[in-house]
Every structure is written in structure tokens, then in C-alpha cells.
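Student: my questions concern the predicted model and sequence given below.
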Amino acid sequence: MSSQTVGVVPVIDISPLFGDDLEARRAVGKELDAACREIGFFQITGHGLSDAVIKEVYDTAKEFFAQPLAEKRKVAQPNPKTVRGYTAVGEQAFAYNEDTSAPGDLHEKFDVGPFVESDDPYFSVDVAGPHFIPNQWPEHPARMQLAWEDYFEAADALCRTIMRGFALGLDLPEDFFEDKIDKDISMLRAIHYPHRDEPPLPGQMRAGAHTDYGSLTIVRPEEAPGGLQVFTQDGDWKDVPVIPGALVVNIGDLMAQWTNDQWISTRHRVANPPRDVVANTERMSIVFFHQPNYDAVIEVLPTCVEPGVAPKYAPITSGDHLTMKFEKTHQRV
């Protein structure tokens, strides 16, 4: 096992989490714990996510976004509570998550959620609301559904492994989170940042400053001008470098709440490329947002609050928390 820090974000080899050595797994857990307390971001190597699976979801997303707008709008997201399908450039503003006003972000995106076929009422709209509604798939590229379902399954399994590492880092039983994430309501998103010759509006970003919502986020970034930045505790925006083969991970608001803010849900953004760059600045990120079961009650963990001291947060279900956040991130028209 080895770890380092590149820029302000630690790089952690998580391969021991897949092995049989409990002490090696605990050691990784402690590295994860330290990163989440210091900045809430880290990069992971030894994650086991197949290059072929990553490439296929990336390639199909690129083909989809290259189509005319009218074609993409055939699978448009129906409403703010139904996060499935396509959202065009400027129709979302992440800064609304922080109750601030800003122009729409300079990206387009495509979202899918869990693909579950079951007669169990737990997954029905009447009980689950929008969390297990069917996904929308475009006609082209035809192989997109298979590619995305493969990536979703692999990323979801990776998140379960990381959550076991989180439990060890927090001095909890390794399987503490298992029954809270076995029917998770996670989402897979491709975010396309097109090249633009015209300047952005005042305050307009590729993705405005925000924190993520759930337990953790896994990002497959791309090396191109105008990238991910994190807001450090020193009050500075710092670039997150792209490391070949590594994935960027950050925790979200729900995990911060779970840990009574001992772990940090850090603000981040995607910066605009410098105006003096004349090359093509197009870029794309593949993002997996891990979110616990919709009925999982999120209350401060026993190892994160002193006996007799009231926790900062009242319990809330994962589903209610997620729905509240979604409704803030879309343009008010």
C-alpha cells in the first residue's frame, strides 16, 4: 500500500480493501478517514474499475452529446424531481444548491438511476417516489444502455467497498453501512463541457461552486483546459490534477451529516478554461453519485459524538434529503 499527496488532494491506494488482511484494510480506512477530515477529497488507485468499462461509457456518452439538440431533447429530463435523461447547457445551476443566484452552468448532462426490475412494492412509484423510476435511453447510440448499466454496476460495487473502508476508518464494524446501501438510489451522470468561443456571463462557470449531496461521489475526469477545483480550508481555490488511471472521490453533505461534520463536504467547481487558450477546450466527466437507500435514516454515528452531547443534526431519510437538494439546482423560470 502507498499513498501520496498531489496538489492538495491525497492519493490513496485502496487495493488492500479487496484483500483478506484486516489490518491492511484498517490502515486504508485510516487514510480515508484522514483525507475526509482534512479536505473531503482524495484520489484512488488500485480501484479495480476496468479501463474497458470506463472507455465504453465515455465513448457512448461522447456519441450521444455529438447529436443535434433536437435529438437529445427526445430524452429530456421531465422535471426537477425526475432526474433521468438529458439536460441542456444552461438549464442547471449547481450554485443554487447554496441558495445563491448565478447564470446557468456551461455544461450539458445525461443521467440514469438504478435499473431494478422487481414486483416488490419497495421499488414502486407509490412507495419509492421518483427514486426507482425507469431510465430514458436514446435511440442512438444503440449500445448506450448496456455500456452504462455495466459501468453503474461496477461503480456501485466499488462504492460498497469504499464504504466498508469508511466504516473501518470511523471505528465502526466493517459491515456497518451494508444494510443502508443494499438498495441504494445512486445515479450515473455524464457531464459534457462543450468548447465555447464566446465569453461566459459574469459569475457563470462550467459548474458553479457547490457541495455534493450523498455519501460519496466517484469522478472519472479528463485532462483538458478548465477543470475541477476544490475550495481549501485556507480559503483558496486549488486545481485537482488528473492522474492517469486514478479516480477522484469526494464525500457529500449526507456523509458530513452522518459524521457530525467531523468529515468535510468540500465546495468544488469546474472552472472555465483560460480565455487565451485557442485549442479545443471540450471536456467530459463521468460521475457516479452514491446515495444510500431512500428509507435509510441518517443520524449521527455513535463514534462521532461525545456521550451526553447533542448531535448537530436531526435524523433525516436519504430520499428526503436527496429530493430537497435536487429541487435547488435547476433554473427558476
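Tutor: Received it, and whenever you're ready, just let me know what you need.

Student: can we go C-alpha only for contacts and neighbour counts from here?
Tutor: Fine.

Student: so where do the helices sit in the stretch 1-150 of the chain?
Tutor: Along the stretch 1-150 of the chain, the segments classed as helices by DSSP state H, counting those that start in this stretch run 22-38, 51-65, 69-72, 125-128, 144-169.

Student: in the first one, what counts as buried?
Tutor: Across helix 22-38, burial judged by 16 or more other C-alpha atoms under 10 Å covers 24-38.

Student: on that earlier part again, any chance of TSV for the helices of the stretch 1-150 of the chain, columns distance to Gly214?
Tutor: TSV is the format used below for the helices of the stretch 1-150 of the chain (distance: least, C-alpha to C-alpha, whole Å):
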stretch	distance to Gly214
helix 22-38	14
helix 51-65	22
helix 69-72	28
helix 125-128	17
helix 144-169	12
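
Student: contacting residues for the nearest residue to Glu327 once chain neighbours are set aside?
Tutor: Distance criterion C-alpha to C-alpha, 6 or more residues apart in numbering; nearest residue to Glu327, sequence neighbours excluded, is Pro80 at 5.6 Å. Pro80 makes contact with 326-327, 330, according to C-alpha atoms under 8 Å, 6 or more residues apart in numbering.

Student: put this next to the previous one:
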Amino acid sequence: MTATVPVIDLQTASAEDLVNALIAASCVFVVGHGIPTAEREAVVRTGDQFFALPRDEKQKVIWPGDGPWYGWQPVNESGPKADLHERFEVRLAAGQSQLDDAAWATSFPLWPQHPPGFSQAWTRLYASMHSLSSRLTRMIAQGLKLPESDLPAWTLRQHSNLVLNHFHAQTGAPPSGRLRAHAHTDIGGITLLWADDAPGGLEAAIGPEQAWVPVRLRDDAYLLQAGDLVHLWSGGRIPANLHRVVNPPPQATPQARRSLVFFHHPNPETWVAPTDGAAQSGISAAEHILARQRTDYAMTESR
């Protein structure tokens, strides 16, 4: 069975079209987005070169272990049930009011020294994804008739992460219960995803029955997935997209898989609440992000 994921062409779609598609399916393919393919390819290429480095070289830029995730993360090593991948993650400094590419690139503390051109490629794509995610967030707010006063926290002062996941080639069957990525919803507002077509890919729970169905990624599109905070901000009208990445079937020549992800969050200082007067049912964006990180890490240790 193939997932029926709506397609939204930003050259023609209205805000209402986008919102209605997200309400129905929790994720949509976004085309007509204007991001050059070459920008994405540069990040994937430099990411592949980084992941091929010796472990001691990657260790120089490993996540320090506290605060929001960033840097190199050998996720597969974090526990007996950990997901089967590694990733590199770049984040914008919390509370930054304007996106200044040069200043942001200088301020990020964990740029790899190799390969050449890494920081330039990632900074360029981050800026493009920031603009696109801000545009989509404004459309969601317009389609749901959310207050204009909410928007600066989700656009100018957003706090987002650009991630490349490297799902290792599987030369044998993995231990029982381990997947490339366990079933989860995303922590933040919206997620923009691209992935190659190597076997062992994305599955999403779509529709009223929430049955698991494969989602074949389109090369010309980014998959927009609603996260926890947009679900809350929308007053529950937009469901958070539940998804996972499954293991591939046995292969004569095992293949790695890569996915490129932009996790778009509001300003961490934002109190995210439904616009129905029930502010007490909201949550601090920063507290939610860190609580989910702790929960997800604990699951890899004990599942």
C-alpha cells in the first residue's frame, strides 16, 4: 500500500489548501519551493565525506551532552535499542532576531575542519530552508486565522536545526526491536524532509486508522510534516505526523541511506498555546524540546 500524501504547489496553492491538506494527512509534499537542487546536493555531498572520516576525527565535533542537540551524534551507540544511524546537526543560536549568514556561521561552535566547504554549503542551505519554513508557517497561521502577533516567534526569532542522517548499510539482520528510526512525532513546529530512494525508508501513520504505509519521497519535493508544537498551536486541528524509518530487506549489496531534515521550531522562549483562551494548556517551547530529548534518549537505553 502506498501512502496518499497530498501535493502542495507553492506557485498556486492558497493558505487554506495547505492547512486542509495537513488536517487530512498531517504531512504534504511541497513543490514549487524555489530551493536550488545544487544547494541540497552540496550538503549531502559534504555530509557523506564527513561521515566517511575516521571516528576520532568526527569525535572532535561530537554533541557535548547537554542542551539542545547539535554537532555529530553517533545515535546508534547510545543504547541497546538505539536507532541505527548517525547524524550531523547544525542549529541557529537561540533568540537570534535576524538571520545573518556570516555571523551565524562564525558563531556555530562545532563546524568540522574537513571536508573543505562544509560550513559554506550548510549555511547556504540553512538560510534557504529558514525562508521556506517561515513562509509555510505564515501560510499555516493565515489558513487557521491565528494571531499575527504570534508570527515573529516562529519566523524572525525561530530556532531550527538542519540535520543530515546517515543510516548505515546493514550487512546482516539488526537485533530485534531496532529500527533505523523508531516511531515518533517531531518535537517542534514543522519539519521539511528529503531522502534518497535507497531501500529501508520512511513510513507514516496517515488517516483515521493510522495504519503504517510507506512514503516514497519525491526528488523535486520536500515532505512537510506537522510536529508537536504546530499541533498544539493549531488547537489540535492539525495532527502531529507519526512516522518511522524501517530497516531494508536483505540486499545482495547493502546500501546506506541518507535523509536531509530541517526541524523548524519557534523561539525557545515562546509559550505555545492553542488560541482558545486555554493558555494553561500550553507549554514552553524550550521545556518541551528538552523534555522530549530526555525522553527519547531514555527510550534508547531501556526499550
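Tutor: Received, thanks. Quick caveat: nothing in here was measured; it's all calculated off a predicted structure.

Student: which ones among the contacts of Pro80 of structure 1 are found in helices?
Tutor: Phe326 (DSSP state H).

Student: ChimeraX command to pick out the buried ones of the contacts of Pro80 of structure 1?
Tutor: To isolate in ChimeraX the members of the contacts of Pro80 of structure 1 that are buried, counting by 16+ other C-alpha under 10 Å, one can use:
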select :326,327,330
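
Student: out of the contacts of Pro80 of structure 1, which comes closest to Lys62 of structure 1?
Tutor: Minimum distance to Lys62 of structure 1 across these is 23.4 Å, recorded for His330 (C-alpha to C-alpha).

Student: in contact with the residue nearest to the closest one when sequence neighbours are not counted, which residues?
Tutor: Excluding the flanking residues, the one nearest His330 of structure 1 by C-alpha to C-alpha, 6+ apart is Gln92, at 4.5 Å. Gln92 of structure 1 sits next to 104-105, 329-331 when contact means C-alpha under 8 Å, 6+ apart.

Student: between these, which is closest to Ala314 of structure 1?
Tutor: Closest to Ala314 of structure 1, out of all of those and judged by C-alpha to C-alpha, is Thr329, at 23.3 Å.

Student: any idea how far Gln291 of structure 1 is from the closest one?
Tutor: 17 Å (C-alpha to C-alpha, to the nearest Å).

Student: which of those two has more residues huddled nearby?
Tutor: Using other C-alpha atoms under 10 Å, the more surrounded residue of Thr329 of structure 1 and Gln291 is Gln291, with 27 against 20.

Student: that one matches what in structure 2?
Tutor: In structure 2, Gln291 of structure 1 lines up with His265, judged by TM-score structural alignment.

Student: and the alignment partner in structure 2 of Asp182 of structure 1, how many neighbours does it have?
Tutor: Counting by TM-score structural alignment, Asp182 of structure 1 corresponds to Leu156 in structure 2. Residues lying near Leu156 of structure 2 (other C-alpha under 10 Å) number 18.

Student: helix, strand or coil: sort out Leu156 of structure 2 for me.
Tutor: When classified by DSSP: H, G, I helix; E, B strand; the rest coil, Leu156 of structure 2 comes out as coil.

Student: Trp104 of structure 2 versus the nearest residue to it once chain neighbours are set aside, what's the distance?
Tutor: What sits nearest to Leu156 of structure 2 in space, not counting adjacent residues and going by C-alpha to C-alpha, 6+ apart, is Ser97, at 5.5 Å. Between Ser97 of structure 2 and Trp104 of structure 2 the computed distance is 11 Å (C-alpha to C-alpha).

Student: state the span of structure 2 onto which stretch 138-147 of structure 1 is aligned.
Tutor: Counting by TM-score structural alignment, stretch 138-147 of structure 1 sits on residues 112-121 of structure 2.

Student: check which residues of the matching stretch are buried.
Tutor: Quick answer for stretch 112-121 of structure 2 (16+ other C-alpha under 10 Å): 112, 118-119, 121.

Student: what do you get for stretch 85-92 of structure 1?
Tutor: 85-92.

Student: which parts of the stretch 151-300 of structure 2 are strands?
Tutor: Ranges of strands in the stretch 151-300 of structure 2, per DSSP state E, counting those that start in this stretch, are 161-167, 181-184, 190-195, 202-206, 211-214, 222-226, 242-245, 257-264, 271-272, 283-284.

Student: turn these into CSV, including mean neighbour count.
Tutor: As requested, the strands of the stretch 151-300 of structure 2 are exported to CSV (neighbours: other C-alpha atoms under 10 Å):
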stretch, mean neighbour count
strand 161-167, 24
strand 181-184, 17
strand 190-195, 23
strand 202-206, 22
strand 211-214, 17
strand 222-226, 25
strand 242-245, 21
strand 257-264, 22
strand 271-272, 22
strand 283-284, 16
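
Student: quick one: which of the ones you listed is nearest Ile35 of structure 2?
Tutor: From the strands of the stretch 151-300 of structure 2, taking C-alpha to C-alpha, the stretch that ends up closest is strand 222-226, at 9.8 Å.

Student: what's the matching range in structure 1 for the closest one?
Tutor: Against structure 1, strand 222-226 of structure 2 falls on residues 247-251 (TM-score structural alignment).

Student: that stretch against structure 2, how far on average?
Tutor: Stretch 247-251 of structure 1, aligned to structure 2 and superposed, deviates on average by 0.7 Å (mean C-alpha distance after the TM-score superposition for structure 1).

Student: OK, contacts around the residue mapped onto Asp261 of structure 1 from structure 2?
Tutor: Under the alignment (TM-score structural alignment), Asp261 of structure 1 maps onto Gly236 of structure 2. Gly236 of structure 2 sits next to Pro274 when contact means C-alpha under 8 Å, 6+ apart.
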